[in-house]
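>>> from the sequence below, what's the structure:
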Amino acid sequence: MKVLYVDWSGDPGFKFRRASSRYLTVACITSLMPLSDILNSIRDRYGLGKQFYFHFADSSRFLKPRFFEELAQVNLRGIVLRVNKQRLTPEFRNMRGNELIGYFVSESIIRLPDGLIEKHVLLFDGSRKETSITRAVRIAVSAKLRSTDKPHLRQVAPRPAREEDGLQVADMLAGAAASEHLSDNVLLGCLQGKVHLFDYSEEKQNRPG
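Next up is the predicted model:
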């Protein structure tokens, strides 16, 4: 089964004085080899335990660079879309949270080559019972693929990241891009040529509606 792993970092809110994040980032990645192989290797090498869960916000300064250095050895492909929410217009600020996330997930997907979309299953981090966000992502992605003449996905579904190492990789990438610390941002440089970072530009043709 060909799988696209998607996760996001940051929140969809705009109350910046009340701790809403400046950035919303979406990572979308895939690999020709099982990502569990490299993550298990990292777990073994650093004595983390077989059930260790990689989550950027909880990772130490020691682990982060080593994770990305190891990941650079993998045949990984994908993109990270970084959105500065402070620069978004009222059109975006009036959207519901799940709708905003769905919109930017769709914006990340269409930046992938057609071969990484067609007949793939899109998995994103979430509970299997989260029907609201699942519906929002499915609707946004399907509409965007149709409007841009992109291939269709086989399925869009949530999975808890603890069950999917690919989602843990996506979390680490999204977290590095969303961080306001340069030392975190530069970690993505380890994946240069494999994972591309896009800063969202609110061009007229990209606006919702």
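
>>> please count neighbours and contacts with C-alpha atoms only from this point.
OK.

>>> from the opening residue of stretch 81-91 to its closing one, how far?
This stretch, stretch 81-91, spans 19 Å end to end (CA to CA, to the nearest Å).

>>> give me the buried positions along it.
81-85 (16 or more other CA atoms under 10 Å).

>>> please give me the structure for this one as well, since I'd like to look at both together:
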Amino acid sequence: MLVFIDESGDPGFKLAKGSSPIFVVALVAFKEIDQSRRAIAAIDDAAKKAKLPTEFKFSKCRPEVRDIFFESVLPFDFSIRAIVIEKEKIYSPHLRTDKEAFYSFFVKSMLKFDNGLLKNAKVVIDGSGEQMFKRELSSYLRKHTGENAIRKVTFSDSRNDRLVQMADMCTGAIARSYRENRDDAQRWREMLKPKIEDIWPFR
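Predicted coordinates:
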């Protein structure tokens, strides 16, 4: 099993000064390697169709490019799970002041309460952050998830990894659905609806 993770929003709590009110972490899971490889090929073709010279990033793609992307991946067998955090409901001083702890806690929570999805999974996370944090996060996730749920945790630069880009696009679509001031808030989440197993509003 292959699992790709990305986030949308930031872990900051200066909500009056520009920090995002919502933080979303989502995973895209492939049970079959062949399906992931076919998805990569389809994303490559989508990039050519969209005349996109760089990576797919939800926040930087035009609406029509998002449509092309999601239409290209929907035929494949994958699932999506996400956790949505409304920061105003987080009261823990530790989580409000330690950005790495905040990120680790919610990635762990999403993976731990996976409804039995993860089995000997290789987990790939967008590769930002310091090396020490990466090592600590890898150890933390294996320690705090179910037995035999995670085989390996690695980090990958989204610029060179189509499936990390896919995680970014899916996470962005879910995050956009919480922006009620946007006419297209539900547009791409609705496209992904057949693939979404669970979206957990954290309380």
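
>>> circling back: tabulate the buried residues of stretch 81-91 of structure 1 in TSV, adding columns for secondary structure.
Shown next, in TSV, are the buried residues of stretch 81-91 of structure 1 (DSSP: H, G, I helix; E, B strand; the rest coil):
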residue	secondary structure
81	strand
82	strand
83	strand
84	strand
85	helix
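
>>> go through those and name the one nearest residue 184 of structure 1.
Nearest to residue 184 of structure 1 among these: residue 82, at 13.9 Å, using CA to CA.

>>> the closest one -> structure 2?
Matched to structure 2 by TM-score structural alignment, residue 82 of structure 1 sits across from residue 84.

>>> list the contacts of that match.
Applying CA atoms under 8 Å, 6 or more residues apart in numbering to residue 84 of structure 2 gives the contacts 22-25, 175, 199-202.

>>> related to what we said a few turns ago, ok, so of the buried residues of stretch 81-91 of structure 1, who is nearest residue 32 of structure 1?
residue 81 (21.6 Å).

>>> touching, that closest one and residue 197? I think so.
Yes - Residue 81 of structure 1 lies in contact with residue 197 (CA atoms under 8 Å); the separation is 6.0 Å.

>>> please, where are all the strands along structure 1?
3-9, 23-31, 76-84, 121-125, 155-159, 195-199 (DSSP state E).

>>> could those strands go into a markdown table alongside distance to residue 108 of structure 1?
Formatted as a markdown table, these follow (distance: least, CA to CA, whole Å):
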| stretch | distance to residue 108 of structure 1 |
| --- | --- |
| strand 3-9 | 9 |
| strand 23-31 | 7 |
| strand 76-84 | 6 |
| strand 121-125 | 12 |
| strand 155-159 | 14 |
| strand 195-199 | 9 |
